[in-house]
Every structure is written in structure tokens, then in C-alpha cells.
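J.: Just to be clear, the model below is a prediction. Sequence and coordinates:
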Amino acid sequence: MKSRINKLLKPLGYELDQLDERPYWPRARAKRIDRPFLFLLTPAGSGSADIAWYMSRRSDIGGLHHSFEGQRLVKGLMDSDRWWPEKFVDYEAVLGAWSRRIAEADPEGRYAWWLEKSPANMVRHRQLLEYFPNHRVVVNNRGPVANVAAQVRRYLFKEYHGAHRPLVVRHLARIWLWRSRLLMQAVRDHGYPCLSYEAFCRRPAAIAEAFGLEPLPLVGGDDMPPGAISSSGARTGPDTARQLTEHEREMVVDELSGASEVLQFFGYDLATELAAEDGGEIGEPHLRAVAADGSRSGDAGAPS
């Protein structure tokens, strides 16, 4: 019965809570994972489900979970404090759970890469990546109005039930800014390539290029435009911003009026955001700068 209800609620971004009897940190343990990993540092509501769906159509890329979020395999990574940068994380327990899933899902080693995009990775990527000697990283962001709209749709009832919607909109705008600053710092500190969801929608193949992957045929035929229906069943394309009223879009813009450095870094314009049009092409100057010296940002041995 619960599965039927969840099937009806899933397109709306809701689901019934299920009792999780797993240990907080898994008992299996590992000290490192040698399999090559692709980490997408991405906020919630960023269209990353579409990016993962597109990447998964390559026969050489696998995922730890059907959502490509390994956090879902570890109860401790799904707690309400997962966004706290100083949260204690038993990394050897996390690696143990992930190693076990890799062994179960790919015993023959057919995947050349594993894609991992748990949003909260952005607050602890420095520590996490130390356990992956072979990895590459790409930063993904999305225009603030569209991002807030996507999160209002997904979390208003589930996480903010009973709250006044305008207060939620303003809170999510501040969260966008906080997360964007984390991503900006990651790019500045490590030289990670950036790619916006808007730029991905215009040219999906850009994500493989950002990861430094050779182009390969996609499973299932020719390229298809993403953004219509994501793997979660919710609309995440460029029109998502229109799900906010004009007044709500104005509230988002007002909250970000003093954040010119972050907006300019990611190529977003408040006037464009207010009109709920597509955002700028995030991070492409960074991508060109990294490529110019012949290095691959995110590989083991990249600047840290």
C-alpha cells in the first residue's frame, strides 16, 4: 500500500517516511576506494537528476544508487544535520558501504567510472576526496530563481509544512547564496571546472567534456534533450522558475541584491533571473583556464 501511495506522490516530490532500522554507520569498513569516481558538486534543486540521467546513458558509468547519491546507502549521511560542515562522519563506514555496493552492482568491473552527486558532499569534499586516489570533480550550479522554485516544489510540504510560503522562498534564496559561496570557494581553491544546468540543457555533451571524458555513443540511441522529465519524475527544465509568482521572484532577487560577487562569478544576472529566463553560461572561463595548462581538474594530484 505504501509503495502505491509513494508512486502517486513521487511526481509531486513527496513520499511517505519509511522506518529505517539500519545502523547509523554501517558495520562494513574500508580505508579507500580505488575505483575511478566522478564527483558532481551540486546543490539540491540544481537539475542534477537530469545530468545524472544523461551520464548514465553511457555504458561505462555506474552509480551507487539509482539516484546517483551514495548518501542514501548510509543512514548517518541522511540525517537532518548532514549539511553541517562539522558533522562527524565515519568515513571508513561510508567507504565500506560504498565498496560493498560496487562489488554487488559490478562484480565484473565493466564500469570505467562511478558517478556520485550527493548534494551535501559540497560541505565535506576536501575530507571525502582524500579516500579516492582516482577521481575527477565538476562543480554544477543553477540560477537562483529556478533553484528556489525547484526546492519549493519539492520541500514546501515535506520540510516546511505549515510555514508561510514567502518566508520559505526567502530562506531558500539565502540557502542558494550559502551553497553558491561554497561552490565558488571550491573552484577557486582547487580549479574544478564549472558547468551550469542551463549550459548543460543547451549542450548536454558539455558535461562529459568538463569531466575530461572521451565522447562515447549513448545507450539507447541519439542524444535527447534533457530537462523535460527528470529521473525523479519532476519537471526540472529551464521553465521551472515560472512556478514562482512574479512577487516571489522579486523576493529572491531582493535577497541576492548584495551578492554581486557570487552572481558574477557564476554568470547570473538578477534582471534575467527576475524575468525567469535562462541563466548565463556558468563557469566556462574556469573550464577554459583549466584546459589551457593541460591539466585535468579533480584528478589525483590536482592542486589542493
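T.: Received the coordinates, thanks.

J.: When you work out contacts or count neighbours from here on, use the C-alpha atoms and nothing else.
T.: Fine.

J.: residue boundaries of the strands in this structure?
T.: Secondary structure of the chain (DSSP state E): strands at 37-41, 61-63, 113-116, 135-141, 194-196.

J.: Mean neighbour count and distance to Met55 for those - can I get that in a markdown table?
T.: Formatted as a markdown table, those follow (neighbours: other CA atoms under 10 Å; distance: least, CA to CA, whole Å):
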| stretch | mean neighbour count | distance to Met55 |
| --- | --- | --- |
| strand 37-41 | 24 | 10 |
| strand 61-63 | 22 | 7 |
| strand 113-116 | 22 | 8 |
| strand 135-141 | 26 | 13 |
| strand 194-196 | 27 | 14 |
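
J.: Okay, the closest residue to Lys87 other than its chain neighbours and Phe157: tell me how far apart.
T.: Excluding the flanking residues, the one nearest Lys87 by CA to CA, 6 or more residues apart in numbering is Asp81, at 6.9 Å. According to CA to CA, to the nearest Å, Asp81 stands 19 Å off from Phe157.

J.: for His286, same thing?
T.: Taking CA to CA, one finds His286 at 38 Å from Phe157.

J.: Between those two, which is the more surrounded one?
T.: Neighbours per residue (other CA atoms under 10 Å) separate His286 from Phe157, with His286 holding more: 19 against 14.

J.: and of the strands of the chain, who's closest to Ala291?
T.: In terms of CA to CA, the element of the strands of the chain nearest to Ala291 is strand 194-196, at 12.0 Å.

J.: dropping in the other structure now:
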Amino acid sequence: MVHHNRWSENKKIDAEAVRATWLKRVARIRRAGAPVDYIMEKSPPNMMRHRLIAGLFSECRLVCNTRNPYANVASMAFRYTDYAEQDESGRREICERIARKWVRCAGKIRQIVQEEGCPLLTYEQFCEEPQAIFRAFGFDHAVLSRVSTERAVKVKDHAVQTITNMNQRQIARLDDASIEAVRAVIAPHGDLLDFFGYAEDPARAQA
């Protein structure tokens, strides 16, 4: 149910089964003695059915998030494909495919922000001020006082570190042909880039 055709907006989801699975997980954690105040659902494909997900619970808060397209492509290419083993043509094809997905997802995120009026917090804004995520969710001072944004954390395959903007490091891993492949895909979508505050020029898009 979860993996088949998960990016389709028309995918059939058993909403009650999803809700039951989450609540069973919460109950298991609580039985182990740990408190659970919030459930965070952040699976990217679920942006395609955000209203269904939001409707599973009596109270929910939506926050939209995206990332610089060049950095997103680089991260996805090295983490989920054989980009490093491909020739130039293969690397271009991979980057074009991921860039097209970024355009599609960015368009959906903009739609959600505009239709639902929910906060938008980009990856770059989050890295600049991690506390902003709590304000975006509307958490009060009592919650903020229990959370440290200065702790070193393990993210994917990076070294343990404090929250750090990895854009420049990620983009630098793409060769020139790949950069141009991404640019060719995103250039016709200047309205999307403007909406999120990104630039077509990768040298200016890394912040």
C-alpha cells in the first residue's frame, strides 16, 4: 500500500489503517515509558494527499518545506542513484530526471501553501535559524524551552554535527554538464524559483 505508485495523487489509501498503525506505534512507545506529545508525518509522497492525512486526526498543523533545486538534485543523485559510476550522458539524464521531480514537487508545495495558508520554511531558512521550525508549527514557549537546537545530530551519511547548511558542499559534487542539465529543466519555471526565493544561477542559488 505504501510503496506502489506512491507519488500518484489518485493512489487509493486506507486512511483508517494508516491512522491505526500510527496510534499502535504511539501506544507501544508509551507502554515503554516514553511520552508522545506529537506525531510528525514527513514522508514526501504524502504531499500528494495532504488533506487525507490531515483529516485523520482532530488536530493537525501543516508546515511546507523545500530545498534549493541544485542541492536537492545533488543530494538525491549521490544518495539514491549510481551517478558517480555514470558517464556524462548518464549523469545528465539522472539530474534531469530528479530536477523534473523537484519542479513537480515544488509546484505541489506552492499549491498547498497558497490553498491552505500554511507556513513555508525552506531548508535554508531552517539551517539559518533552527528554532523557526517550532514557530512555524505554532508551538508555545513551554515546548521551545524543552528543545535544544545546538545538539550535534546524525543526518543521513554525514558526520555527527550541529544543524548545518550543506548546499555548497552538495552542489560542488555535480559536474558542469549536470549543473547545466538542472538549469535547463528549472529555467522555464522562474515563477517557482521566485516563489521560494531561489535563483536559476547555481552560483547565487547555494545560500
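T.: On my side now, so go ahead. These figures come from a predicted structure and were not determined experimentally.

J.: As a check, name the ranges of all helices in the stretch 1-150 of the first structure.
T.: 2-9, 48-56, 91-105, 125-129, 144-155 (DSSP state H, counting those that start in this stretch).

J.: The shortest one vs the second structure, average offset?
T.: Relative to the matching residues in the second structure, helix 125-129 of the first structure has an average distance of 1.2 Å after the fit, by mean CA distance after the TM-score superposition for the first structure.

J.: so that helix matches what in the second structure?
T.: Under TM-score structural alignment, helix 125-129 of the first structure corresponds to residues 50-54 of the second structure.

J.: in that stretch, what's buried?
T.: Using 16 or more other CA atoms under 10 Å as the test for burial, stretch 50-54 of the second structure gives Ile53.

J.: got it, and stretch 171-180 of the first structure?
T.: Neighbour-count burial for stretch 171-180 of the first structure [16+ other CA under 10 Å]: 172-174, 176-177, 179-180.

J.: quick revisit: want to try a markdown table for the strands of the first structure, with distance to Arg124 of the first structure as columns?
T.: Shown next, in a markdown table, are the strands of the first structure (distance: least, CA to CA, whole Å):
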| stretch | distance to Arg124 of the first structure |
| --- | --- |
| strand 37-41 | 10 |
| strand 61-63 | 20 |
| strand 113-116 | 14 |
| strand 135-141 | 13 |
| strand 194-196 | 18 |
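
J.: nearest to Gly212 of the first structure, of these?
T.: Closest to Gly212 of the first structure of those is strand 135-141 (CA to CA; 8.3 Å).

J.: coming back round to it: can you tell which of the strands of the first structure is closest to Val253 of the first structure?
T.: Closest among these, using CA to CA: strand 135-141, at 16.7 Å.

J.: Leaving aside the residues adjacent along the chain, what's closest to Tyr91 of the first structure?
T.: Spatial nearest neighbour of Tyr91 of the first structure, excluding adjacent residues (CA to CA, 6+ apart): Leu128 at 7.4 Å.

J.: Just to check, that neighbour is in contact with Val89?
T.: No. Using CA atoms under 8 Å, Leu128 of the first structure is not in contact with Val89, being 9.5 Å away.

J.: tell me, stretch 118-134 of the second structure lands on which residues of the first structure?
T.: Going by TM-score structural alignment: stretch 118-134 of the second structure matches residues 192-208.

J.: So which bits of the matching stretch are buried?
T.: 192-202, 204, 206-208.

J.: Now flag whichever of those residues is closest to Ser99 of the first structure.
T.: Ala208 (24.3 Å).

J.: could you measure the closest one against Arg202 of the first structure, distance?
T.: Applying CA to CA to Ala208 of the first structure and Arg202 of the first structure gives a distance of 14 Å.

J.: try Met184 of the first structure
T.: Distance, Met184 of the first structure to Arg202 of the first structure, using CA to CA: 22 Å.
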